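Trainee: Okay, here's the prediction I keep looking at, along with the sequence it came from:
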Amino acid sequence: MEVARRLFVEQGYAGTSVEQIAAQAGVSGRTVFAGFTAKINLLKQAVDTAIVGDSDDVPLAMRSAMQRVHQAATAHEAFERLADAYAEIVQRAYGIYTVVHRAADADPEIAELERLLEAQRLTGAGQLAATLADRLGVADPAAVAYMQDVLWTVGSPLQYGLLVHGRGWTIERYRDWTARALAALVPPAH
């Protein structure tokens, strides 16, 4: 999967063939197709692997970094842990996520993949918002939805790219900004 991810990031989706991936991985194209059936499935798996950091079949929400967020005793502790988790995840996922984003305009299947990825991120942000709302004593559904939107935005690999790759921030600065942005997550009173 690392070969596929690297080639997609270096050459883009359209510029990468299954045959190139197979050759660099030291297997036949037939072997790759047998495992993934289509190039887009390779891309999806490359994204999933980049997000979680390995090919184990364990959802992100069940990973230790995210479990630590849910188990935090205070909202502040949860924000700090989440900033650590986000920094790790977006740094790993940025390159391949950008491939999906750029290719989505030209390919309807990739556009659908991008919608799926964003829906998954939004669902994850909703789960985190519910946990944090509980820690903060926030019960208003509109306030929890606001928190979900902020978490979804702050945790975007594309947001990371704007700050780190676009503005030259270090990963440490990004992580610290993320912690501060999350600490400001308490929704405004209506």
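Mentor: Perfect, I can see it now. Values in this document were obtained by computation on a predicted structure and should not be read as measured data.

Trainee: make it CA atoms for all contacts and neighbour counts henceforth
Mentor: Fine.

Trainee: Go ahead and list the helix or strand containing H101.
Mentor: Using DSSP states H and E, the element containing H101 is helix 75-104.

Trainee: Repeat that for R175.
Mentor: helix 171-183.

Trainee: Show me what counts as buried in that helix.
Mentor: Buried residues in helix 171-183, counted by 16 or more other C-alpha atoms under 10 Å: I171, Y174, R175, D176, T178, A179, A181, L182, A183.

Trainee: take a look at this one as well, against the first:
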Amino acid sequence: MTSDSGVGDHYARRRQRTEARIVTAATELFTNQGYAATSLREVAQRAGVSERSLYQHFATKVVLFQRVVEVGIVGDVGAEPMTERPWSRAAVTAPTLADRVEAFADGVAEMTGRLEPLMAVNAEVENSEPAVRESAGHWRRATLDYLYAFWHGAARDGLLPPDTDVEWLAATTAVLSAAESRLLISRTFGWDAERYRQWLVRTWLELAARP
């Protein structure tokens, strides 16, 4: 029983390492030359795997691109969901609103930094691939749902002024923390990740404190 478990764990780790190499290679190629110009053969060559191995992980280029975006959001190919990551847990459990916002800004700055180079490619693919358009909508709704939970939790814990419009806060901060907004800010102001993070913290805290 133990031996079988060990073999299974080894296989799972090897499969995860292969997937990580494929996703890294695909991210580089999609970012540098676009979606349409990138073939799965090129991805396999860049990743150092056979085409057969690549197809065992990703049956189509659309499925691979969706995984690239998902890994950009979460941070790696591990199974731990974003809501269980340390920064995400701190964002809903820290004792003060400032601490929660700082934790969330840390996570968002890292996440949007990974996603920013993919935004132009994502716009290209959304226009032509219904499955990608659907998954993009899913992630946007998930962001909004997370922020509803974030602000409702803060209100429940007494960290917001009375009569705060939590729905408005969630909708507004969902737009401000989107990767598309990060891309616009970078192109407009040339801010680095730390400047963007500081802006998020200040903006969110000032929005939360408004009458």
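Mentor: Done, it's in. Quantities reported herein were computed from a predicted structural model and do not represent experimental measurements.

Trainee: what's in contact with the helix holding R175 of structure 1?
Mentor: Identification of contacts with helix 171-183 of structure 1 by C-alpha atoms under 8 Å, 6 or more residues apart in numbering yields 76, 79-80, 82-84, 86-87, 91, 150-151, 154, 160, 163-164.

Trainee: Out of those, which is nearest to T16 of structure 1?
Mentor: Nearest to T16 of structure 1, judged by C-alpha to C-alpha, of the contacts of helix 171-183 of structure 1 is Q91 at 22.3 Å.

Trainee: so what corresponds to that closest one in structure 2?
Mentor: Mapped onto structure 2 by TM-score structural alignment, Q91 of structure 1 lines up with G113.

Trainee: Could you give the number of residues near that match?
Mentor: 19 (other C-alpha atoms under 10 Å).

Trainee: who's in contact with Q56 of structure 2?
Mentor: Here Q56 of structure 2 is in contact with no residues (criterion: C-alpha under 8 Å, 6+ apart).

Trainee: And it, what's its match in structure 1?
Mentor: In structure 1, Q56 of structure 2 lines up with A34, judged by TM-score structural alignment.

Trainee: Which strand or helix spans its match?
Mentor: helix 29-36.

Trainee: mean shift of that helix relative to structure 2?
Mentor: After superposition onto structure 2, helix 29-36 of structure 1 sits on average 1.6 Å from its aligned residues (mean C-alpha distance after the TM-score superposition for structure 1).

Trainee: Of all the residues in that helix, which ones are buried?
Mentor: Buried residues in helix 29-36 of structure 1 (16+ other C-alpha under 10 Å): G29, V32, F33.

Trainee: The first one is in contact with V18, isn't it?
Mentor: Yes: the pair G29 of structure 1 and V18 passes the contact test of C-alpha atoms under 8 Å, sitting 6.3 Å apart.

Trainee: ok, then the element right after the longest helix belonging to structure 2?
Mentor: Longest helix in structure 2 by number of residues (criterion: DSSP state H): helix 2-33. Downstream of helix 2-33 of structure 2, the first helix or strand assigned by DSSP H and E is helix 40-47.

Trainee: which part of structure 1 lines up with that following helix?
Mentor: Aligned using TM-score structural alignment, helix 40-47 of structure 2 spans residues 18-25 in structure 1.

Trainee: Identify the spatial nearest neighbour of L163 of structure 1, chain neighbours not counted.
Mentor: The shortest distance from L163 of structure 1 to any non-neighbouring residue, by C-alpha to C-alpha, 6 or more residues apart in numbering, is to W169 (5.8 Å).

Trainee: secondary structure class for the one you found?
Mentor: coil (DSSP: H, G, I helix; E, B strand; the rest coil).

Trainee: so what does the helix holding H101 of structure 1 touch, helix or strand wise?
Mentor: When contacts are defined as 3 or more C-alpha pairs under 8 Å, 6 or more residues apart in numbering; DSSP states H and E, helix 75-104 of structure 1 packs onto helix 2-11, helix 39-52, helix 64-71, helix 108-136, helix 157-160, helix 171-183.
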